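J.: Pasting the sequence and the predicted model now:
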Amino acid sequence: MSFASPAVTIGRAFTDTFAGIAPGSVAPFRAAQLTGGAVTLGLTAAFFGRPVGAGDASERRDPRLAHGRL
């Protein structure tokens, strides 16, 4: 079962239904969610790189200005 939202994970610790999470399991569950998010962020950056125009304003106007060459 997957709880993509951290709020749902914490909320499920307060339920006593079959879909609940034991209070002692919330911290490892959250750690796994954060690890998965970090891995996803790293893979996204590796595959797609830095967005075009993500530099400072001078690089967006003319990339040569950022390096002192014009």
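T.: Happy to help now that I have it.
J.: Could you use CA atoms for every contact and neighbour count after this?
T.: OK.
J.: Contacts only, for residue 61.
T.: Applying C-alpha atoms under 8 Å, 6 or more residues apart in numbering to residue 61 gives no contacts.
J.: With residue 41 instead?
T.: Contacts for residue 41 were tallied using C-alpha under 8 Å, 6+ apart; there are none.
J.: longest helix of this structure?
T.: Longest helix in the chain, counting residues (DSSP state H): helix 26-48.
J.: how about it: buried residues?
T.: For helix 26-48, burial by neighbour count (16 or more other C-alpha atoms under 10 Å) applies to 26, 29-30, 33.
J.: Use this one as the comparison:
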Amino acid sequence: MDDADCRGLTRNKWREHAFEFAFRCWWPVEPDVGRVAHGVSSRVDRLKCLGNAVVPQQVYPILKAIADIETGRTEAVG
């Protein structure tokens, strides 16, 4: 955006600009985004289960492999 910080405006124009922004509501109307999934039974419970599905035992091999590569403790493959 050109002159987004209003540096090129005269003092009076800057005041008008600041006044306009001070009293304007940034989002006058909420966007039409559905926040409720109608027709999906037990959605909250399903999401909780998905969040709890990743346990440290699943992530450990991945993190260990990364740590081995970073510290140079890898074995030649192949």
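T.: In hand now; what should we look at? This is a predicted model, so every value here is computed, not measured.
J.: TM-score for this pair?
T.: The TM-score (TM-score structural alignment, normalised by the length of the first structure) is 0.32; 39 aligned residues with a C-alpha RMSD of 3.5 Å.
J.: I'd like the distance between residue 57 of the first structure and residue 7 of the first structure.
T.: 37 Å (C-alpha to C-alpha, to the nearest Å).
J.: So which of these two has more stuff around it?
T.: Set residue 57 of the first structure next to residue 7 and count neighbours by other C-alpha atoms under 10 Å: residue 57 wins out with 12 against 9.
J.: rewinding a little: next SSE after the longest helix of the first structure?
T.: Later in the chain than helix 26-48 of the first structure, the nearest helix or strand by DSSP states H and E is helix 57-61.
J.: ok, back up a step: can you redo the buried residues of helix 26-48 of the first structure as TSV with distance to residue 42 of the first structure?
T.: Output for those, formatted as TSV (distance: C-alpha to C-alpha, whole Å):
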residue	distance to residue 42 of the first structure
26	24
29	20
30	18
33	14
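J.: Most widely separated two among these?
T.: Within the buried residues of helix 26-48 of the first structure, two members stand farthest from each other by C-alpha to C-alpha: 26 and 33, at 10.4 Å.
J.: Which secondary structure elements does the helix or strand harbouring residue 47 of the second structure sit against?
T.: Using DSSP H and E, residue 47 of the second structure sits within helix 43-52. Of the remaining helices and strands, none touches helix 43-52 of the second structure by 3 or more C-alpha pairs under 8 Å, 6 or more residues apart in numbering; DSSP states H and E.
J.: Cool, thanks, talk later.
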